[in-house]
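J.: build the 3D model from these lines:
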Amino acid sequence: MAEKITLYGFNNLTKSLSFNIYDVCYAKSPREQKDYISYINEQYNSERLTKILMHLTEMIGAHVLSLSKQDYKPQGASVTLLIAEETMIPASDTVVAHLDKSHVTVHTYPEYHPESCLATFRVDIDVATCGTITPLSTLDYLIGSFDSDIITMDYRVRGFTRDVTGKKLFMDHPMTSIQNYIDPKTLLRYDAIDINVYEANLFHTKMLIKDIDLQNYLFNTDVYELPPKERLSIMSRLRREMIEIFSGRNIY
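T.: Down below sits the predicted model:
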């Protein structure tokens, strides 16, 4: 916002950003599929995910109140941060209070299909904030932090606050599309569509990578080791998998 709105009391609006990415990979044998899962677990363990969320929290100007992290067996990891918009204020000699609290969470879901030789790495990040913090400014950072073939994003603003005249405010910043908060150079790499419900302050955007460089999707295999027909077959399987995830339904 160019100018802050003068409010009566605190800003009671809650803003939630759900950010989900899918990274698809081809691993030709069961052993390579398991190796891929191990690789993903090592690359995106709870330590690295914590660093991503800590930087995200700094970007939105919030303060971390508590941290919980966990790596799971056989696969996956989770991190949860409890955050506050304002620095905590001493309420008395023994009690400490803060003006609002929110949270940031991340969960990973590595998995593979035993028949199609495709493995998928899914990351879910949820940022729930109160007051003036808007998590949309972190989208470019999140997209750049992961290999993102399919991205789905939901942004919701709930509740209301009041200005000094008592008028209810159900939104405290202009909003038409999540895409407006993503670098245009990033958008050029994806096909993107919006499904928005403006009357309810609900915004949804999903994105599908346009171009596939097969080498980037082969795990422990060089593209030139494969005959042309096999390359085309793998490309077809990768694209079909991405389209179904993007569409949210079984098509083929």
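
J.: from here on, contacts and neighbour counts on C-alpha atoms
T.: Noted.

J.: could you count how many residues lie near Lys15?
T.: If you count neighbours by other C-alpha atoms under 10 Å, Lys15 ends up with 23.

J.: grab the nearest non-local neighbour of it.
T.: Val157 (4.6 Å; C-alpha to C-alpha, 6 or more residues apart in numbering).

J.: just the element for the one you found, please.
T.: Secondary structure assignment for Val157, by DSSP states H and E: strand 150-158.

J.: residues contacting whichever helix or strand comes after that strand, please?
T.: Downstream of strand 150-158, the first helix or strand assigned by DSSP H and E is strand 161-162. Under the contact criterion C-alpha atoms under 8 Å, 6 or more residues apart in numbering, strand 161-162 has outside partners 7-13, 168-170.

J.: now the strands for the stretch 51-200 of the chain?
T.: 63-71, 77-84, 89-90, 96-97, 102-112, 118-130, 150-158, 161-162, 168-169, 190-194 (DSSP state E, counting those that start in this stretch).

J.: a markdown table for those, including mean neighbour count?
T.: Below are the strands of the stretch 51-200 of the chain laid out as a markdown table (neighbours: other C-alpha atoms under 10 Å):
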| stretch | mean neighbour count |
| --- | --- |
| strand 63-71 | 15 |
| strand 77-84 | 22 |
| strand 89-90 | 11 |
| strand 96-97 | 10 |
| strand 102-112 | 21 |
| strand 118-130 | 22 |
| strand 150-158 | 20 |
| strand 161-162 | 20 |
| strand 168-169 | 14 |
| strand 190-194 | 15 |
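
J.: sequence B follows; please return its structure for comparison with A:
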Amino acid sequence: MKELDKGLKLHGFNNLSKTLSFSIYDICYAKTRRHVDEYIAYIDEVYNADRLTQILTDVTEMIGANILNIARQDYDPQGASVTILVSEEPVAAEILNKENGNVEAPGPLGGTKVASSVVGHLDKSHLTVHTYPESHPENGISTFRADIEVSTCGRISPLRALNYLIHSFDSDIVTIDYRVRGFTRDVHGKKHFIDHNINSIQNFMSEDTRRRYRMIDVNVYQENIFHTKMLLKEFDLDNYLFGHGREDYAPEELAGIERSLRKEMQEIFYGRNMPDMG
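T.: Okay, here's the model as predicted:
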């Protein structure tokens, strides 16, 4: 017999599956093919298997899991993979009390960047990270996407790792999904399809994150599905030029680059192609 928050007594194991998945986008302008290649090489160097391993190690500690085994590999010419086998028990008491990730309050923050490919198994649960560098030869826009999923069952919650993972990237756009699947029974045989209160993923984010991003929610409460889209509010062109600085461009060229970058960000955020911004 186990016990959930609020004193709910369960019959057997908590069979609810909780999945937090999101895509994180970093956008830059690389004028030449050489600069695009240098950008991809930079991504590959910064986001290697060692960095991925540290991120997953931090995440498993945050959600109260135990690492059993780690396997990692850097690939030639680029990319990396990490697999972590993790068990749920024992779960630290402070993870399960009022500071649990299931409570609508921000979890801990982090500052380490992550990328490439990661798979971590948490004893019927898993963590994954996959990265997708992309560029176009005509407009100079390069977009780096990282897809992340943290799926747990039992009492541990992936929501506790939300802030750390967001702060681990320099993110221009973030799309987040959280869903709870299955059911668990209490000692009286009654089914419970969720074991915590939630009305928005935003409630689990830190205050500085909510200030930095414009956010839109699309939630289906009766299905325990929650979706949040995030777009960085402030735009500083200096942060998006790779290989050259402002001084290397004419004013009219800078204006065109900024329009292209803003268009790229709007299209990703709204999920549709848009007309040129003039």
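
J.: after superposition, how close is the strand holding Val157 of the first structure to the second structure?
T.: Compared with the second structure after fitting, strand 150-158 of the first structure deviates on average by 0.6 Å (mean C-alpha distance after the TM-score superposition for the first structure).

J.: which residues in the second structure does that strand match up with?
T.: Per the alignment by TM-score structural alignment, strand 150-158 of the first structure matches residues 173-181 in the second structure.

J.: cool, and stretch 220-229 of the first structure?
T.: Matched against the second structure by TM-score structural alignment, stretch 220-229 of the first structure falls on residues 243-252.

J.: and what of stretch 239-251 of the first structure?
T.: Going by TM-score structural alignment: stretch 239-251 of the first structure matches residues 262-274.

J.: do stretch 116-130 of the first structure as well
T.: Going by TM-score structural alignment, stretch 116-130 of the first structure lines up with residues 139-153 of the second structure.

J.: list of residues touching the matching stretch?
T.: 14-32, 36, 115-116, 122, 124-136, 158, 260-261.

J.: does Val164 of the first structure really touch Phe10, like I thought?
T.: No - between Val164 of the first structure and Phe10 there is no contact under C-alpha atoms under 8 Å: 10.9 Å.

J.: neighbour count winner among the two?
T.: Taking other C-alpha under 10 Å, Val164 of the first structure and Phe10 do not tie; Phe10 has more neighbours (15 against 11).

J.: secondary structure class for that one?
T.: At Phe10 of the first structure the chain is in coil, as set by DSSP: H, G, I helix; E, B strand; the rest coil.

J.: what residue in the second structure is paired with it?
T.: Under the alignment by TM-score structural alignment, Phe10 of the first structure pairs with Phe13 in the second structure.

J.: shouldn't its match be in contact with Glu3?
T.: No - the pair Phe13 of the second structure and Glu3 fails to qualify as a contact (C-alpha under 8 Å) at a distance of 9.5 Å.

J.: can you give me the helices in the second structure?
T.: 33-46, 49-63, 93-96, 162-167, 207-212, 251-270 (DSSP state H).

J.: pipe those into JSON lines and attach mean neighbour count and distance to Gln222 of the second structure per row.
T.: Converted to JSON lines, the helices of the second structure look like this (neighbours: other C-alpha atoms under 10 Å; distance: least, C-alpha to C-alpha, whole Å):
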{"stretch": "helix 33-46", "mean neighbour count": "16", "distance to Gln222 of the second structure": "40"}
{"stretch": "helix 49-63", "mean neighbour count": "21", "distance to Gln222 of the second structure": "26"}
{"stretch": "helix 93-96", "mean neighbour count": "15", "distance to Gln222 of the second structure": "25"}
{"stretch": "helix 162-167", "mean neighbour count": "22", "distance to Gln222 of the second structure": "23"}
{"stretch": "helix 207-212", "mean neighbour count": "12", "distance to Gln222 of the second structure": "25"}
{"stretch": "helix 251-270", "mean neighbour count": "16", "distance to Gln222 of the second structure": "24"}
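
J.: now render those as JSON lines, adding distance to Asn197 of the second structure.
T.: What follows is the helices of the second structure, written out as JSON lines (distance: least, C-alpha to C-alpha, whole Å):
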{"stretch": "helix 33-46", "distance to Asn197 of the second structure": "38"}
{"stretch": "helix 49-63", "distance to Asn197 of the second structure": "18"}
{"stretch": "helix 93-96", "distance to Asn197 of the second structure": "15"}
{"stretch": "helix 162-167", "distance to Asn197 of the second structure": "16"}
{"stretch": "helix 207-212", "distance to Asn197 of the second structure": "20"}
{"stretch": "helix 251-270", "distance to Asn197 of the second structure": "27"}
